[in-house]
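>>> Have a look; sequence and predicted model below, questions after that.
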Amino acid sequence: MLTTGGCPKNALSIKDALEALEGRWKLLILFTLSSGPKRFKQISKEVIGITDKTLSKELKSLEGNRLIKREVYDTFPPTVEYTITAHGKSLEKVMEELHYWGLAHRREIMGN
C-alpha cells in the first residue's frame, strides 16, 4: 500500500479531516454554533472550560478551514458574530454519531 507522509494513501481523507478538527474544542464549538449565530462571549460561556486565548485560536482555525464564518458589523463598538457554514453543517451527522457513540461509550465504561 502506498503511503504519503506516513499515512496510507487511502486514509489521506481521514488524516485531512482529523487535522481540520484536531483538538478537544473544535467539535464542541461547531456543535455550539449549530444552534445559530453567536458572539465570542456566548461561545465562551457555552463551551465550558475553554480559555479566551484558546477559543480565539480555534475560531481562527475553523474559519481558515471554512467551517465557520466570522462577520464584523459596523457598530460601535464593533459587533463580531460567528456562524457555521454549509461546509461546517455537513459535519452534523458526524457530530450526531459521535454523540451517540459517546453515550454508549460512557455506559460501557461506567457500567450503566
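Cool, got the structure. Numbers count the residues shown, from 1 in each chain.

>>> going forward, measure contacts and count neighbours with C-alpha atoms only.
OK.

>>> Correct me if wrong: Glu58 contacts Leu27.
No: Glu58 sits out of contact with Leu27 when judged by CA atoms under 8 Å, with a separation of 10.1 Å.

>>> I'd like the distance between Ile109 and Pro8.
Distance of Ile109 to Pro8, computed by CA to CA, to the nearest Å: 31 Å.

>>> quick one, which of these two is more surrounded?
Each of Ile109 and Pro8 had its neighbours counted (other CA atoms under 10 Å), and the higher figure belongs to Pro8 (12 against 8).

>>> Distance check, the more buried one against Glu22.
In terms of CA to CA, Pro8 sits 19 Å off from Glu22.

>>> again with Ala86
20 Å.

>>> ok, structure two:
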Amino acid sequence: MTDEPRYPELKDKQAPFDYTLSVIGGKWKMKIMYQLACQGVMRYGELKRGIPGITHKVLSSQLSELEGSGIIRRQEYEQIPPKVEYSLTPKGRTLMPILNGMCLWGLEHQS
C-alpha cells in the first residue's frame, strides 16, 4: 500500500477538474468564500472591506457568478434602505475543506 493519492477513473479526466475551476477559479472567488466561511452571513459592504483591492464591479460580478453556481445565497430584504446578505449554501460549504487544504499547504510551503 502506498501513500499516493487515488484519483477516480473517469472517461474525460479534465471535465470534473475544469468544472471545479470554473466555479472557484480566479483571484477573488475563493477569497469571497473564505470570508463567508469565517464570518457566516455578511453584507456587501462588509465583504468589500474584508477583501482589500477588490473593485465594486468585480465583487458584484463574482458574487453573481457564485450565486449562479449555487455556492452562495443572496438574501434580499424588502426594506428602506435595501438590505442584502450573503452566505454560503450547503453546496458552498462542501468546498471549504478544499480551501482549507490550500490554506494549510500555503502555510507549510510559503517562504
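Yes, it's here. Given the structure is predicted, the values throughout are model-derived calculations rather than measurements.

>>> Setting aside sequence neighbours, what's the nearest residue to the residue nearest to the spatial centre of structure 2?
In structure 2, the centroid-proximal residue (CA atoms, centre = their mean) is Met33; its distance is 3.2 Å. With CA to CA, 6 or more residues apart in numbering as the criterion, Met33 of structure 2 has its nearest non-adjacent residue at 7.1 Å, and that residue is Leu88.

>>> which one in structure 1 is aligned with that neighbour?
In structure 1, the residue paired with Leu88 of structure 2 is Ile84, using TM-score structural alignment.

>>> my read: that match touches Ile29, true?
No: contact status for Ile84 of structure 1 versus Ile29: not in contact, 9.4 Å apart, counting by CA under 8 Å.

>>> For structure 2, which segments are assigned as strands?
In chain order, structure 2 shows strands spanning 42-43, 72-77, 83-88, with DSSP state E as the criterion.

>>> now those in a markdown table, with distance to His109 of structure 2 and mean neighbour count?
Shown next, in a markdown table, are those (distance: least, CA to CA, whole Å; neighbours: other CA atoms under 10 Å):
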| stretch | distance to His109 of structure 2 | mean neighbour count |
| --- | --- | --- |
| strand 42-43 | 31 | 18 |
| strand 72-77 | 30 | 16 |
| strand 83-88 | 28 | 19 |
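
>>> Which one of those lies nearest to Pro52 of structure 2?
Pro52 of structure 2 lies closest to strand 42-43 among the strands of structure 2, at 15.5 Å (CA to CA).
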